[in-house]
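Trainee: Predicted model and sequence below, questions to follow.
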Amino acid sequence: MQLYNKLSAKERAALIDDAGTDRLTLSFYKYAHIGNTEIFRNHLFINWNELDVLGRIYVANEGINGQLSVPAPNFNAFKEHLDSITFLENVRLNIAREQDVKSFLKLKVKVRKKIVADGLNDDTFDVTNKGVHVDAEKFNQLIEDPDTILVDMRNHYESEIGHFKGAITPDVDTFRDSLDIIEEDLKEHKEDKNLVMYCTGGIRCEKASAYYKHKGFKKVFQLEGGIIEYARQVEEKGLDNKYLGKNFVFDHRRSERISDDIISNCHQCGKPCDTHVNCANEACHLLFIQCPECAAKMDNCCSVECKDINSLPYEEQKALRKGKGNSNKIFKKGRSEVLKFKG
């Protein structure tokens, strides 16, 4: 019985090419009590591996968080399996706006302590006492209200390429970093302002809204389904799109466009650009924004040093990496002294 992925990304990509089948990229989450996470994890892997599901799924005692792709012909079978799990029946599926058959190249189902690394002690507050969920139409109305404070609950490299008009975008590296900063900055408005939050698909706001209510904020709202669902509703209902730029996503696509606005700059030359790439030097792999001209000039690298290393024969590069972990820069997405025009 296979319980783990056995194919490399390259092998899987070849199989996808050979199959010639459309795939659907989607995401979902659900907070629920899961007793034996390892058994549940294995159950998901066995069934989804049979359906050729690929993606990254986190399972914890508090619930499940999944980003994945499914062959289009297998979608109904996948949905039936989800519905067979009591707490996942009719769970909202956020379907990606821009599809890519290679958005994921492996099936990874991992047991974690939490489905989102929030750093919170959930025993200290009622995580079920969440904010009011609002759809795109109500969200648009709320953010036009002068008594509303709109907050982006994502990290700096996400909001840099796209965010809602007028939103506060904390310059943070992690979700946990933003929680205390936002509370401190808005402490004078716990009683009198609407605190409206949004994130990619809604999961971060689920916990954050309960946390802020615990901290004394009286009027807490969250965008139901996040940016992904907002974009779908705006298109479906013909609503005014208040979002500027791209929505960062955590798969091989890296982003999907929500509006034609380009609000960020190439980190190397400063010209308007919102294309995230990873440095081609595998010892670096820094995530940053790079325009096509700089990509050609720098051989898809973030610095001259990385360009020189990347030009070496593969075996020499491998020898240089031997015994060394990846630079900490890999965890500081978009932050490096070599990036002259980081926003």
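Mentor: Arrived safely.

Trainee: make it CA atoms for all contacts and neighbour counts henceforth
Mentor: Will do.

Trainee: Next, the buried residues of stretch 215-228.
Mentor: 217-228 (16 or more other CA atoms under 10 Å).

Trainee: Comparison target, given below:
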Amino acid sequence: MQLHNKLSKEEALKKLHAESFKRTTLSFYRYVILEDPQSFRDALFLEWDKLGCLGRIYIAREGINAQMSVPEHNLDAFKEALNVRVELKDMPIKWAVEDDGKSFFKLIIKVRPKIVADGLDDGSFDVTNVGKHLSPMEFHESLDDPNTVVIDMRNHYESEVGKFENAICPDVDTFREEIQMVVDDFSDKKDNKVLLYCTGGVRCEKASAYLRHHGFNDVNQLHGGIIEYARQIKQLGVKSKFIGKNFVFDERLGESIDGQIISKCHQCGAPCDTHTNCANDDCHLLFIQCQSCREQYQGCCTDECKDIIALPQEERILMRSKFHDKYSKSQIYRQRIRPKLNHS
């Protein structure tokens, strides 16, 4: 009984590109107590692997957070399998806006302490006392109120390529940093109407409860996140108040919502919203790079990384520990990439 995908990345990609059927990218989450997360995880892997599902799924005692690619011909069977389980019954599913069917190449299901790393002690506040869930159109209309405080609960690299009009986008690398920063920095806005949003809604669940615990009186969150907002306004023919691209955590790294490009290449400053990972695997920094700079730097974030990938493998291995000791990914971005962007 195989409970893990054992294909290499190259083998998995080759298999994916050889498929003759279409796939649908979707996501969902639910906070629900799972008494035995490991057994739950193993059972899901067997079910979903049999259906040809791919994706990245996190399971914890507090629930499930899933981003997946499902063969179109197995969508009904997949939804039926969800409904058979009481923990997943009637699951609200978010559907991708732009979907080439190549969002994931493996089925990876991991058991973790939490479905989103937030650094919070859940026993210190009521995690079920969440904010008011606003439908996409309710959220859309609330954005016009000048007394509202609109806060993007995502990381800086997500909001850099796309955000709601007039949103406050904290300059943070992780949700763990942001959730406490928001409480501290907006302590004078506890009587204002607060609008929270994130990619699919899961981060706002915990964030809204934490804000309410700290005395914020009117906390609201975008139900279904940016993904559901984009889908509904497209169906209704309404002009989007989200500008730019929605960053997503799969091989696509983003889906355009309104066609605008609001960010710049981190190396030359040209308009660009294409994220990539540095070709130096010992760095692998996520950054924005235009095609011209991609060719110039050979897919690397700096000349230093470009020099490293040109070295023989043996020398790269010897340099690896020194590189990691000298730089963290946030240091690379803030000390070496951002100054170039600011200068441009």
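Mentor: It's in. Owing to the predicted nature of the structure, the values given are computational and were not obtained by experimental measurement.

Trainee: before we move on, the earlier item: same list, the buried residues of stretch 215-228 of structure 1, but as TSV with distance to residue 307 of structure 1 please.
Mentor: Shown next, in TSV, are the buried residues of stretch 215-228 of structure 1 (distance: CA to CA, whole Å):
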residue	distance to residue 307 of structure 1
217	49
218	52
219	51
220	48
221	46
222	43
223	42
224	43
225	40
226	38
227	36
228	36
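
Trainee: Out of these, which is nearest to residue 61 of structure 1?
Mentor: Nearest to residue 61 of structure 1 among these: residue 225, at 21.9 Å, using CA to CA.

Trainee: Please determine how far residue 287 of structure 1 is located from residue 278 of structure 1.
Mentor: 4 Å (CA to CA, to the nearest Å).

Trainee: between these two, who's got more neighbours?
Mentor: Neighbour tally, residue 287 of structure 1 and residue 278, criterion other CA atoms under 10 Å: the higher count belongs to residue 287, 22 against 19.

Trainee: Name all residues that make contact with that one.
Mentor: By CA atoms under 8 Å, 6 or more residues apart in numbering, the contact list for residue 287 of structure 1 reads 276-279, 330, 333-334.

Trainee: Enumerate the positions of the longest helix along structure 1 that are buried.
Mentor: The longest helix of structure 1 (DSSP state H) is helix 37-50. Neighbour-count burial for helix 37-50 of structure 1 flags 37-38, 41-42, 44-45, 48-49 (criterion: 16+ other CA under 10 Å).

Trainee: Looking at those residues, which two lie furthest apart in space?
Mentor: 37 and 49, at 17.8 Å, using CA to CA across the buried residues of helix 37-50 of structure 1.

Trainee: Do you have the helices of structure 1 handy? List them.
Mentor: Using DSSP H, helices in structure 1 cover 9-19, 37-50, 75-84, 136-143, 156-159, 175-185, 203-214, 226-237, 292-297, 304-310, 314-321.

Trainee: how close does the fourth one sit to structure 2?
Mentor: For helix 136-143 of structure 1, the mean deviation from structure 2 after alignment is 1.2 Å (mean CA distance after the TM-score superposition for structure 1).

Trainee: Tell me the spacing between the closest residue to residue 282 of structure 2 other than its chain neighbours and residue 217 of structure 2.
Mentor: Of all residues not flanking residue 282 of structure 2 in the chain, residue 320 sits nearest, at 6.3 Å (CA to CA, 6 or more residues apart in numbering). According to CA to CA, residue 320 of structure 2 and residue 217 of structure 2 sit 50 Å apart.

Trainee: What of residue 275 of structure 2?
Mentor: To residue 217 of structure 2, residue 275 of structure 2 is 37 Å away according to CA to CA.

Trainee: Ok, residue 68 of structure 2 next?
Mentor: Distance from residue 68 of structure 2 to residue 217 of structure 2, by CA to CA: 35 Å.

Trainee: repeat for residue 112 of structure 2
Mentor: Between residue 112 of structure 2 and residue 217 of structure 2 the computed distance is 32 Å (CA to CA).

Trainee: what do you get for residue 101 of structure 2?
Mentor: Using CA to CA, we find residue 101 of structure 2 at a distance of 42 Å from residue 217 of structure 2.

Trainee: Also residue 185 of structure 2?
Mentor: Taking CA to CA, one finds residue 185 of structure 2 at 16 Å from residue 217 of structure 2.

Trainee: tell me the contacts of the nearest residue to residue 250 of structure 1 once chain neighbours are set aside?
Mentor: What sits nearest to residue 250 of structure 1 in space, not counting adjacent residues and going by CA to CA, 6+ apart, is residue 67, at 7.8 Å. Shown here is residue 67 of structure 1, whose contacts under the criterion CA under 8 Å, 6+ apart are 25-28, 55-57, 250-251.

Trainee: Appreciated, that's everything.
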